[in-house]
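Enquirer: Have a look; sequence and predicted model below, questions after that.
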Amino acid sequence: MIKNMEMDRERLREVLTLSRIGLPEEKYQEVLDRVNEILRMCDKMQELAGEDVPPFEWDVKKAPARRRDEPVKWDGRDAFLAQAPVRDGDFFRVPRIIALEDEEE
């Protein structure tokens, strides 16, 4: 079990970069304080005794009614694809999200 979790500025910068979230430098401390408060709350929750708590069970009889899963032919594909800003055959062409700016596609 991990205890006393804490995030520092460098780790926050790494997470923001991987998440592609732009954050001004002056907001780092505010976000860091919030994240660390959440991590402290998680630490407190790990201290709770949960051994005697029964697992959650889903009552299938009380579950909401479900519709039948039947295939339906949809004729709107071509009209939908015609709205794509960039198209590659039958697919949308989208920018790569994971690559960093200095990497080539």
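Expert: The structure has been received and is ready for your questions. This is a predicted model, so every value here is computed, not measured.
Enquirer: switch to C-alpha atoms for all contacts and neighbour counts from now on
Expert: Fine.
Enquirer: what about V15, neighbour count?
Expert: Counted by other CA atoms under 10 Å, the residues lying close to V15 total 12.
Enquirer: Report the separation between the nearest residue to F91 once chain neighbours are set aside and L39.
Expert: The shortest distance from F91 to any non-neighbouring residue, by CA to CA, 6 or more residues apart in numbering, is to L81 (7.5 Å). Note on L81: its distance to L39, by CA to CA, to the nearest Å, is 44 Å.
Enquirer: for E51, same thing?
Expert: The gap separating E51 from L39 is 22 Å, by CA to CA.
Enquirer: more crowded one of those two?
Expert: For the pair E51 and L39, the greater number of neighbours falls to L39 (17 against 7), based on other CA under 10 Å.
Enquirer: hang on, isn't the more buried one packed against E6?
Expert: Yes: the pair L39 and E6 qualifies as a contact (CA atoms under 8 Å) at a distance of 6.5 Å.
Enquirer: here's the one I want to compare it with:
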Amino acid sequence: MAIEQGEIEKIAELSRIRISDEEIGQVTQRITEILQMVDQLQAVDTHDVEPMANPLDATQRLRPDEVTQSNRRDAFQAIAPAVENGLYLVPKVIE
């Protein structure tokens, strides 16, 4: 898949990237080469290849999901300036 210089200029304008006139040809060539590599990868037959989550068949060690701190909500709300129905009351900041 080839990409035209005009398309690169349009993409650069839309993404607000400044590409000088001297660089536009080189950028177009590099993006064309990248798209050719993508085409090459897409041409590979992967029909019988099983997807994998990790190339090393590694699994993540997980810690047990245990509560390590006690519920101190009442203690924190006792020292709060304003609380109502278990909620902290704060001044309105957006009009």
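Expert: Received it, and whenever you're ready, just let me know what you need. Note that the coordinates shown come from a computational prediction; the quantities given were computed from them, not determined experimentally.
Enquirer: re earlier: what's the helix or strand for the residue nearest to F91 of the first structure?
Expert: If you go by DSSP states H and E, L81 of the first structure is part of helix 77-82.
Enquirer: give me the stretch of the second structure that that helix matches.
Expert: Under TM-score structural alignment, helix 77-82 of the first structure corresponds to no residues of the second structure.
Enquirer: before we move on, what about stretch 24-37 of the first structure?
Expert: Stretch 24-37 of the first structure corresponds to residues 20-33 in the second structure, going by TM-score structural alignment.
Enquirer: Identify the residues contacting that stretch?
Expert: With CA atoms under 8 Å, 6 or more residues apart in numbering as the test, stretch 20-33 of the second structure has contacts from M1, A2, I3, E4, Q5, I8, E9.
Enquirer: how far away is the third one from A58 of the second structure?
Expert: According to CA to CA, I3 of the second structure stands 40 Å off from A58 of the second structure.
Enquirer: related to what we said a few turns ago, which residues touch the residue nearest to F91 of the first structure?
Expert: L81 of the first structure is in contact with R87, D90, F91, F92, counting by CA under 8 Å, 6+ apart.
Enquirer: Inside strands: which ones of the residues you listed?
Expert: R87, F91, F92 (DSSP state E).
Enquirer: now the residues you listed in a markdown table, with neighbour count and distance to D43 of the first structure?
Expert: Formatted as a markdown table, these follow (neighbours: other CA atoms under 10 Å; distance: CA to CA, whole Å):
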| residue | neighbour count | distance to D43 of the first structure |
| --- | --- | --- |
| R87 | 13 | 48 |
| F91 | 10 | 45 |
| F92 | 14 | 44 |
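Enquirer: of all these, which comes closest to G22 of the first structure?
Expert: Comparing those against G22 of the first structure with CA to CA places F92 closest, at 25.5 Å.
Enquirer: now, which of the contacts of L81 of the first structure sits nearest S19 of the first structure?
Expert: Of all those, S19 of the first structure sits closest to F92, with 22.1 Å by CA to CA.
Enquirer: in the longest helix seen in the first structure, what's buried?
Expert: Longest among the helix segments of the first structure by residue count, using DSSP state H, is helix 28-46. Residues of helix 28-46 of the first structure classed as buried: L32, V35, N36, L39, R40, D43 (neighbour count, 16 or more other CA atoms under 10 Å).
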